[in-house]
Each structure stands twice: as structure tokens, then as C-alpha cells.
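>>> I'll drop the sequence and a predicted model, then ask my questions.
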Amino acid sequence: MIRVMLADDETMVRVGISGILASVPGIEVVGEACDGAEAVELAQRHRPQVALIDIQMPKLDGLSAAEEIRRTVPETGLIILTTFSQDEYISRALRIGTNGFLLKSGNPYELIAGVRAVAEGGACLSPKVAARVINSFGGERRTRSDLALRRVETLTEREREVLALLGAGLSNADIGRRLFLVEGTVKVYVSTILTKLNVRNRVQAAIVAYEAGLIGDTT
């Protein structure tokens, strides 16, 4: 059972998202918060596998709440779920080490898939957010691509295969099935990849995979 906590200051939004998740077998909503401070408290109390957090909330904004949850409950996967996709929010979310960034305007199936992916150790980005990350961060596109390629050159062939599948949003279990590896071995590969690429989390590693052109290698 995937245990999820939801934080949003709009009651109707909480009811809607909670209803979507509650209708899915294998997902349980264990707490709902209406402000950032309550979100931190509930995460510390329930220690959910996934926390869905809005950005603009009273008492403590969602990104500050996510940062505190990351510090005090590091095992909880963090997904920012919001109507705002400004570059500054995306950039800060990535620096904090969130596992996903989804837009409320997205398809409910995107939300469900994102929760499952993060619960299994994966990552998720709304397609619109992924496009902005790839096209907007780090300067001129060709420069980013060249830098990403140089970083990927430090990886072994198998590590590049794992990175490509990670970038495509696959969980450790899915990567293991695709490459005929046990999940523990995949975890070791992922840890080594993060270290070699000098990135904090799977989302940042996925961005490197996109910029290096590895995603097309997953078919």
C-alpha cells in the first residue's frame, strides 16, 4: 500500500485529489494538510512514502515545507503539485531535492503514475515542466548538451543504460526487469550515477539524460 500525504490550502482541490487517489487500489491517503506548517507536522507523524505539496500555502509555503520534510523525513518522496510552473519555482524545487513536479492542469493518470513512480524510487515531471527545464536552464541549449555529453562520458556502458531508463521515468524495479538485474544492483548503479554526475537526485539525473540525448536509447 502506497501511503500518501496531501497538502493544499484549497479545500475543493484537496477533496478532488484525495478522491482520485482513494479510488486507486494500492494507494491510501493518510493525511491532508491545509498549510505548510501542518504538512511538515503530518509528514513527521505519518512518515508517508509520498507527499504531494502545493506551492502557495499560508504559514509556510510549499517549497519551504518540502525542504523541511526533506531534512526531517528524508525517506518521504516529494512531489510538488501546483498551478505555477515559473522557472524560479522549478529551480528551487530541484535544488531542494524533490522527486517530482506536476501541474494541477495535468491528466489524473499523470498524477497516479507520478505517485507510483516516486513510491518505487523513481521520479516524475509534468511534460510541460520537463520541456521548460530542458529548454530554459543552464544557458544556451548546445552548451548544455555538450556539458551533459561530457558528464555522461564518465559513466560505463551499463551505467548509461541505467541512466537512460531512469531518465524515462522507470523505477528501480522496472529498470531491473528491463536489464535483467536484481533491484539491489540497480540501486547501487543509481547511487554511483548520481555521484559521478554530481547531481542530488533522480530528477536532476534525468535532466542530464535528456540533455545528453540518452532518452531515445530506452526502446
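Sure thing, it's come through.

>>> For the rest of this, base every contact and every neighbour count on C-alpha atoms.
Fine.

>>> Which element is encountered next along the chain beyond the host helix or strand of Ile112?
Using DSSP states H and E, Ile112 sits within helix 108-119. Per DSSP H and E, helix 108-119 leads on to strand 124-125 as the next helix or strand towards the C-terminus.

>>> Give the other helices and strands that the helix holding Ile112 contacts.
Judged by 3 or more CA pairs under 8 Å, 6 or more residues apart in numbering; DSSP states H and E, helix 108-119 is in contact with strand 50-53, strand 77-82, strand 100-103, strand 124-125.

>>> Quick one: distance of it to the chain centre.
Chain-centre distance of helix 108-119: 10 Å, with CA atoms, centre = their mean, to the nearest Å.

>>> contact partners of it?
Helix 108-119 is contacted from outside by 2, 20-21, 49-50, 77-79, 99-100, 102, 123-126, 169-171, using CA atoms under 8 Å, 6 or more residues apart in numbering.

>>> Report the buried members of these.
Those of those that meet the buried threshold are 2, 21, 49-50, 77-79, 99-100, 102, 123-126, 169-171, by 16 or more other CA atoms under 10 Å.

>>> and Met5, that's in a strand?
Yes: counting by DSSP: H, G, I helix; E, B strand; the rest coil, Met5 falls inside a strand.

>>> Provide a list of residues in contact with it.
Contacts of Met5 (CA under 8 Å, 6+ apart): Val29, Val30, Gly31, Glu32, Ala33, Leu42, Ala43, Pro48, Val50, Ala51, Leu52.

>>> adding another structure so you can compare the two:
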Amino acid sequence: MAHVTVIHHHPWIRRGLEEALAEAGEFSVTVCSTVEAGIAAVRGRHRTSVLAAHELPSLDQLLSAFREAELRGVPVALIGDPADMLQRPGPLPPGVSGFLPEGAEPRALAHAVHTLAAGAAVLPLTMLWCSVARDPKEISLPTLLTLREREVLALIGSGLTNQQISDRLGLTAATVKAYVSDVYCKIGVDNRVQAALFAHGISPSRVLSSS
């Protein structure tokens, strides 16, 4: 069973996240209300994924700890309001692998945590579209990726082939091929490499322009 460490200063949000993860039936959960307690909990259990409030007091102290050699491999995602995050200039802070909305449904939250633990970025689609150098004011949101499409995109980001995705998800090869085609269309990429970059929150256009 995978483990998640929730670090949040608001008790009702802590409780809500704990209940949502427990409802998925796939995680054991440790909840902490302070940075100090969160760091101590993770030091005692390195094989965990961390969900931390993006407005957590002393967040810089927490992220600094995760940049140390001992905890550098622990995946961390911030929890908060996507609208607030979009208003903040620049990329996510160093050491942060993604951002999750506080109101995520249990199934979507569980999927996001598994994606985070696999080493892929987890970002709302709006933030991913902003990461590919589009003006947020000009974004008319495309049809959102379905949960299955997000699963396929995450597995592409993990380097799996269509056949491996088919085996992992219990789908036919033709169905996976159709999902991959739909994902390419919705996120605006032309090939698997660009899709994998997109899954990790990296702009394919920026990589190409710097090469």
C-alpha cells in the first residue's frame, strides 16, 4: 500500500484529504499540521509522497528540507486553489513536482498521487497549457482530458509503450492507440516525446528553441 504524508495548517482540509485518500482504499496516510512535524514524519518514512499546503507557514523551510540529499527523492505536490497559483509568476518552486486543487475528487486525487509517486508532474490542465508559453488570457480551455486520458498521458510520461499501457490498464491496443491520438490532439502535441515532456510539465517548444 502506498503512503502519503499530508502537511496542511487547516484542520478541515487535512481531514478532507485524509478521508479522500482513505476512500480510495489504496493509501496509508500520515497527517501533520506543521512544517516541523511534516519533516520529522518524512524523515522517518522516505517512501512517501507529500501533499503540502501552498500557503503553509514556513513553506520555504519545508521545501528547503526536501532539497537536501536525504530527502531529495521524495515527491512533493502543493495543494491549493489553481486560480491563486496561476496568478503567481514563474514556475513551481524547486523541489516541487506538481500542484493539486484542494477540491479534487477522491478518484482523481488517488490517480494524481500515483502519478506523482511514479515521478511524473501533476498539474491542472490550465497550468500545463500555461507552461507551453501561451498567454493565459488567450486560453480558451480545450475539452478537459478524461480520467482515462490523464492515466494514458501519465504512463506516456513514465516511458511506457502503447502495448505496455494496454497491459497496465487492461485495454486493447486499438483502444490505447485511440486514447493516445485524442491526448495528442487535446494537449496540442505531435509526437510521443512532446507528450512525455508535457506530462512532466515541460514545454516542448522551449526545449526545441534551446536546441
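Thanks, I have the structure now. Source: prediction; values computed, not measured.

>>> TM-score, when you put one on top of the other?
Between these two chains, after superposing, the TM-score reads 0.62 (TM-score structural alignment, normalised by the length of the second structure); 164 aligned residues with a CA RMSD of 3.7 Å.

>>> Packing partners of the helix or strand hosting Val193 of the second structure?
Using DSSP H and E, Val193 of the second structure falls within helix 192-199. Judged by 3+ CA pairs under 8 Å, 6+ apart, helix 192-199 of the second structure is in contact with helix 147-157, helix 204-210.

>>> Residues contacting that helix, please?
Contacts of helix 192-199 of the second structure (CA under 8 Å, 6+ apart): 120-122, 128, 153-154, 156-159, 184, 187, 189, 203-204.

>>> likewise stretch 36-43 of the first structure?
With contacts defined as CA under 8 Å, 6+ apart, stretch 36-43 of the first structure is touched by 5-7, 31-33, 51, 53, 57-62, 64-66, 68-69, 73, 76.

>>> so how far does it sit from its counterpart in the second structure?
Superposed on the second structure, stretch 36-43 of the first structure shows a mean distance to its aligned partners of 1.9 Å (mean CA distance after the TM-score superposition for the first structure).

>>> So for that stretch, what gets flagged as buried?
With burial defined by 16+ other CA under 10 Å, the residues of stretch 36-43 of the first structure counted as buried are Gly36, Ala37, Glu38, Ala39, Val40, Leu42, Ala43.

>>> of these, closest to Ser191 of the first structure?
Ala43 (25.0 Å; CA to CA).

>>> The closest one: helix or strand, and which one exactly?
Using DSSP H and E, Ala43 of the first structure falls in helix 36-46.

>>> Find the residue closest to Glu23 of the second structure in space, skipping its chain neighbours.
Spatial nearest neighbour of Glu23 of the second structure, chain neighbours left out: Pro106 (6.9 Å); criterion: CA to CA, 6 or more residues apart in numbering.

>>> List the buried residues in the top helix by length along the first structure.
Assignment by DSSP state H gives helix 183-197 as the longest helix of the first structure. Neighbour-count burial for helix 183-197 of the first structure flags Glu183, Val186, Lys187, Tyr189, Val190, Ile193, Leu194, Leu197 (criterion: 16+ other CA under 10 Å).

>>> what would those look like in JSON lines with distance to Arg141 of the first structure?
Output for the buried residues of helix 183-197 of the first structure, formatted as JSON lines (distance: CA to CA, whole Å):
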{"residue": "Glu183", "distance to Arg141 of the first structure": "34"}
{"residue": "Val186", "distance to Arg141 of the first structure": "30"}
{"residue": "Lys187", "distance to Arg141 of the first structure": "30"}
{"residue": "Tyr189", "distance to Arg141 of the first structure": "28"}
{"residue": "Val190", "distance to Arg141 of the first structure": "26"}
{"residue": "Ile193", "distance to Arg141 of the first structure": "23"}
{"residue": "Leu194", "distance to Arg141 of the first structure": "22"}
{"residue": "Leu197", "distance to Arg141 of the first structure": "18"}
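
>>> Distance from the chain centre to the longest helix of the first structure, please.
Chain-centre distance of helix 183-197 of the first structure: 17 Å, with CA atoms, centre = their mean.

>>> ok, now stretch 199-211 of the second structure?
Taking CA atoms, centre = their mean, one finds the center of stretch 199-211 of the second structure at 18 Å from the center of the full chain.

>>> try stretch 99-112 of the second structure
Centroid displacement of stretch 99-112 of the second structure relative to its chain, using CA atoms, centre = their mean, is 9 Å.

>>> same thing with stretch 196-213 of the first structure?
Centre-to-centre, stretch 196-213 of the first structure and its host chain are 12 Å apart (CA atoms, centre = their mean).

>>> Contact partners for the most centrally placed residue in the second structure?
Taking CA atoms, centre = their mean, the centroid of the second structure lies closest to Val122, which sits 1.6 Å from it. With contacts defined as CA under 8 Å, 6+ apart, Val122 of the second structure is in contact with Ala77, Ser97, Gly98, Phe99, Leu100, Ala112, Thr115, Leu116, Ala199, His200, Gly201.

>>> To which residue of the first structure is the first one aligned?
Looking back up the chat, that one is Ala77 of the second structure. The alignment partner of Ala77 of the second structure in the first structure, by TM-score structural alignment, is Ile79.

>>> Same question for the fourth one.
Correspondence of Phe99 of the second structure to the first structure, assessed by TM-score structural alignment: Phe101.

>>> Give me the number of neighbouring residues for its match.
Residue crowding around Phe101 of the first structure was assessed by other CA atoms under 10 Å; the count is 29.

>>> Could you report the distance from it to Tyr189 of the first structure?
Separation of Phe101 of the first structure from Tyr189 of the first structure (CA to CA, to the nearest Å): 24 Å.

>>> Could you give the number of residues near Ala22 of the first structure?
If you count neighbours by other CA under 10 Å, Ala22 of the first structure ends up with 14.
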